[in-house]
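> sequence plus predicted model, see below.
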Amino acid sequence: MRFFAALPLILALAAAPACAAPQKLQDGPVAAAPAADPGAPLWHFETATPGLVAASCPAGVQNLDPLPIDLMVSPLAAADTARLNALMPSGATLAGAWELSSRNPLFGGLSGLARLPEDEGGGLLAVTDEGHFAWITLEGGAPASAALSAMRRPDGQSFASKQDMDAEGLLYQDGIALVSFERNHRIEAFALGHCGAAARAAQVASLPETQPATQGGRQIDPNQGAEAIFLTPQGTLGFGYEGTLGVSPLGEVLAGGTARWTGVRAPAPRLHGLVAKEIAVHPQTGETLPIYLFRAWDPLRGNRIELRWGEGDPSVIRISRPAPVDNFEGLAAEWLEDGRLRLWIISDDNFNRSQRTLLFAFDISL
């Protein structure tokens, strides 16, 4: 969702310089107060998988394909791609930039993003903040077609209220889509690789309704929830709230279906909030690389994003006007055969005619 929090202060600071001093790319400490229940065991993907599949695809549920929809794919104009290319740091190249649209009114609001494995058709999977999954096929590294399916509640029916359907974060592992939701702050699993669009929501965890005590402990705004969701190399599940004004707290999921703050926060630039985080594990070396997508918005400068994958300016892409930019929220990473890392980002158009669904791909040499 759009970053409207603390708008009066944003307006007051809008004329300030956009670039802050370089900062080390690591999750920073939040002072004081130990995390609640420090001895509670953490949730683990491998341990949880059998139960999630059984709950999401119960006996008797048949595999269901998503509904194909028309997809119009428009590569960005040469002037726009030139502006994006001018922003690339050393070692980064623009692999593609497209605007996506459809006559289907349910297409839009794309938030979380994941790259699907080749044995499951490849392509991209996205979630919408109106409670749908969107499959985007790729041909030659470019988007080609799309399909939609409504997310299903545990009883098999579609979500009926915005309170329950506001999907934001997404990760995909071994046939299971893990989705974080705002408003009704939670994480649910959908075993799409096992029964397709018939998959039902399986509860993973309820998420905090209040900020960490070190940030005042106030009630979480409906649109400042878990935009980011990520798996650690150990198989535990982390999440990050968008937060406000450069303060994006991180948390971890517990085995009992609850969650806690970790006492650290994402390294968000000033006035930016965390909207996506992924930990990329190199398939040969096992080395890990945290990747972050941060977003800011104000009525004077519009949308601004920072995509970070390392320390310092050589490892960050900053996009703002006059370059093409919109409300980017989704992030997915994949390792290419030549050893480079491809980063995909997608924008949430909020189902607003004045906004666009943009899909960008960047190739990173590490």
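Cool, got the structure. Nothing here was measured: the structure is a model prediction, and the numbers come from that model.

> only C-alpha atoms from now on, for both contacts and neighbour counts.
Will do.

> what residues are up against the residue nearest to V316 when sequence neighbours are not counted?
Using Cα to Cα, 6 or more residues apart in numbering and skipping the chain neighbours, the partner closest in space to V316 is R308 (4.4 Å). R308 is in contact with L25, I291, Y292, L293, S315, V316, I317, counting by Cα atoms under 8 Å, 6 or more residues apart in numbering.

> chain center to the host helix or strand of L307, what's the gap?
In this structure, L307 sits in strand 302-308 according to DSSP states H and E. Between the centre of strand 302-308 and the centre of its host chain there is 14 Å, according to Cα atoms, centre = their mean, to the nearest Å.

> following it, which helix or strand shows up next?
With DSSP H and E, the next secondary element past strand 302-308 is strand 316-319.

> you'd agree S315 is up against L87?
No: if you go by Cα atoms under 8 Å, S315 and L87 don't touch, sitting 11.7 Å apart.

> ok, structure two:
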Amino acid sequence: MRRTVRLALLAVIAAGLAPGTWLRGPGLVEDLRPILRMEPLAGASRQAGEIMIEGVWHLTSPNSHFHGYSGLVALPDGTLLAVSDRGRWLRFTPPGRNGPDPQFGVIGGEAISDKRQVDAEAATIDLPTGRLWIAYEGANSVDRHDLSLRDPERILPEGMQSWLGNRGPEAMARLADGRFIILGEGSPEWAGEGYPALLFEGDPVDGAESVSFAFVPPKPYRATDMAALPDGRVLILLRAIEGVIPPRFSARLLIADPAAIRAGGQWRGVEVARFGLDLPTDNFEGLAVEPRADGALTLWLISDDNGAALQRTLLYRLRWTPDTRPADTQKARPASPARLSE
């Protein structure tokens, strides 16, 4: 049934390619004005599980690079960087802060029409160095950039080359110790249960070795983004399709411990929040985490509007103070992928 719903939604989106129906069409003249409007949505502040929703904004822009954001990172200067599945980027100052005007651009500096090469679905950053990694679904690749987002170094990790079609990397996080986790969209039950995933012992662009495992979210959810937490765990954003016309989505946040990953094993998380249809929701695909001075965390969520007239680019600001680790997650960190595979 869930597969039928997803196929129906894809049919609706495909139908939108006809002019004047569902999808926003590109203008005849490219608009490069640095305009970003952030309209607050009233009545959205409330508690969601362990998390407090502090605000929700509807983002709009006439800029031709706007739309389709599927990855989000928090930068050291307090701005947010969103990357899109059209190979574009948006750097902006979030609501409630003073900062630079929004900037729009093309990842790599050159527009490419082949979506398989520019379908950026996940991003992660090393704050001390400013190095940024972006994972591409169609190409099953990982690029490394500096904050100019030009002149990337690219690698096609061997473990991702079996992630065929539109089922490549969807979520990626760089851990504080330099390891990387990448979760694929894949097919459910690809190896008995769950979605394909890789744990790299270091930077994949430098050729670090990896081990494979299965990420098992609650059905019918899929991972769409992931961010490392200060305590070594990761927060995983999940999304499910709940309706077709108009498309409606629900989302959840899970916390999971990389120390529990085992080669060939299954990896699960614990739910900390859910965002149902009683909230302004959309196709949430981007997650960023920022520590606060009082020990709490600011979480940012951004949605991918798919360029569709029936969808929106929403931005959530959340406040969360994580609980201490459950006893069953206090496991020693494996020393290396070689140890994991024993």
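Looks like it arrived, so ask away. Nothing here was measured: the structure is a model prediction, and the numbers come from that model.

> that older thread, residues in structure 2 aligned with the strand holding L307 of structure 1?
Using TM-score structural alignment, the residues of structure 2 aligned to strand 302-308 of structure 1 are 248-254.

> mean shift between the matching stretch and structure 1?
Its aligned residues in structure 1 lie a mean 1.4 Å from stretch 248-254 of structure 2 after superposition (mean Cα distance after the TM-score superposition for structure 1).

> rewinding a little: which of the contacts of R308 of structure 1 show up in structure 2 as well?
Retained in structure 2 by both residues aligned by TM-score structural alignment, their matches' Cα atoms under 8 Å are the following of those: I291, Y292, L293, S315, V316, I317.

> can you pick the most crowded of those?
L293 (25 neighbours; other Cα atoms under 10 Å).

> ok, that one touching A332?
No: under the criterion of Cα under 8 Å, L293 of structure 1 is not in contact with A332, lying 10.1 Å apart.

> just the helices in the stretch 1-150 of structure 1 please.
Applying DSSP state H, counting those that start in this stretch to the stretch 1-150 of structure 1 gives helices spanning 7-13, 45-56, 78-85.

> hmm, I typed the wrong one, I wanted the stretch 101-250 of structure 2.
Under DSSP H, counting those that start in this stretch, the stretch 101-250 of structure 2 gives helices at 115-118.

> A48 of structure 1: neighbouring residues, count only.
12.

> ok, so what distance separates the aligned partner of E168 of structure 1 in structure 2 from T321 of structure 2?
Residue pairing (TM-score structural alignment): E168 of structure 1 is matched to E121 of structure 2. Distance from E121 of structure 2 to T321 of structure 2, counting by Cα to Cα, to the nearest Å: 27 Å.

> more neighbours, the two?
E121 (29 against 15).

> is it true that that one touches S84?
Yes: E121 of structure 2 lies in contact with S84 (Cα under 8 Å); the separation is 7.0 Å.

> so which bit of structure 2 is stretch 94-110 of structure 1 matched to?
Using TM-score structural alignment, stretch 94-110 of structure 1 lines up with residues 53-69 of structure 2.

> what distance separates that stretch from the middle of the whole chain?
With Cα atoms, centre = their mean, you get 15 Å for stretch 53-69 of structure 2.

> got a list of what the residue nearest to A296 of structure 2 when sequence neighbours are not counted touches?
Nearest residue to A296 of structure 2, sequence neighbours excluded (Cα to Cα, 6+ apart): T321, at 4.4 Å. Applying Cα under 8 Å, 6+ apart, we find T321 of structure 2 in contact with E50, I51, G295, A296, L297.

> what sits against the residue lying closest to the second one once chain neighbours are set aside?
Translated: I51 of structure 2. Among residues not flanking I51 of structure 2 along the chain, W320 sits closest, at 4.9 Å (Cα to Cα, 6+ apart). Residues near W320 of structure 2 by Cα under 8 Å, 6+ apart: E50, I51, M52, A296, L297, T298, L299.

> W320 of structure 2 pairs with which position in structure 1?
Using TM-score structural alignment, the equivalent of W320 of structure 2 in structure 1 is I364.

> how much space between its match and F181 of structure 1?
With Cα to Cα as the criterion, I364 of structure 1 and F181 of structure 1 are 30 Å apart.

> in the stretch 1-150 of structure 1, which spans are strands?
28-29, 67-69, 72-75, 92-101, 110-115, 124-128, 132-139, 142-150 (DSSP state E, counting those that start in this stretch).

> highest mean neighbour count out of those strands?
Mean neighbour count (mean count of other Cα atoms under 10 Å) peaks for strand 110-115 among those, with a mean of 28.

> what about the strands in the stretch 151-300 of structure 2?
Counting by DSSP E, counting those that start in this stretch, the strands of the stretch 151-300 of structure 2 are 153-155, 169-174, 180-184, 195-200, 210-215, 222-228, 234-243, 248-256, 266-267, 270-275, 284-291, 297-303.

> F92 of structure 2: which of those strands is closest?
strand 297-303 (12.5 Å; Cα to Cα).

> so that closest one aligns onto which residues of structure 1?
With TM-score structural alignment as the criterion, strand 297-303 of structure 2 aligns to 341-347.

> hmm, K115 of structure 2 is touching R86, no?
Yes: here K115 of structure 2 reaches R86: they are 6.5 Å apart, a contact under Cα under 8 Å.

> who's more crowded, these two?
Set K115 of structure 2 next to R86 and count neighbours by other Cα under 10 Å: R86 wins out with 26 against 15.

> overlap between the contacts of T321 of structure 2 and structure 1?
These retained in structure 1, by both residues aligned by TM-score structural alignment, their matches' Cα under 8 Å: I51, G295, A296, L297.

> any chance of TSV for the residues you listed, columns distance to E193 of structure 2?
Listed next are the kept ones among the contacts of T321 of structure 2 as TSV, based on distance: Cα to Cα, whole Å:
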residue	distance to E193 of structure 2
I51	29
G295	36
A296	34
L297	32
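
> which one of these is nearest to F215 of structure 2?
I51 (23.2 Å).

> check the gap between the closest one and T298 of structure 2 for me.
On the measure of Cα to Cα, I51 of structure 2 and T298 of structure 2 end up 10 Å apart.

> what do these two both touch?
Counting by Cα under 8 Å, 6+ apart, the contacts common to I51 of structure 2 and T298 are L318, R319, W320.

> how about the contacts made by the first one?
The one in question is L318 of structure 2. With contacts defined as Cα under 8 Å, 6+ apart, L318 of structure 2 is in contact with I51, M52, I53, E54, G55, T298, L299, W300.
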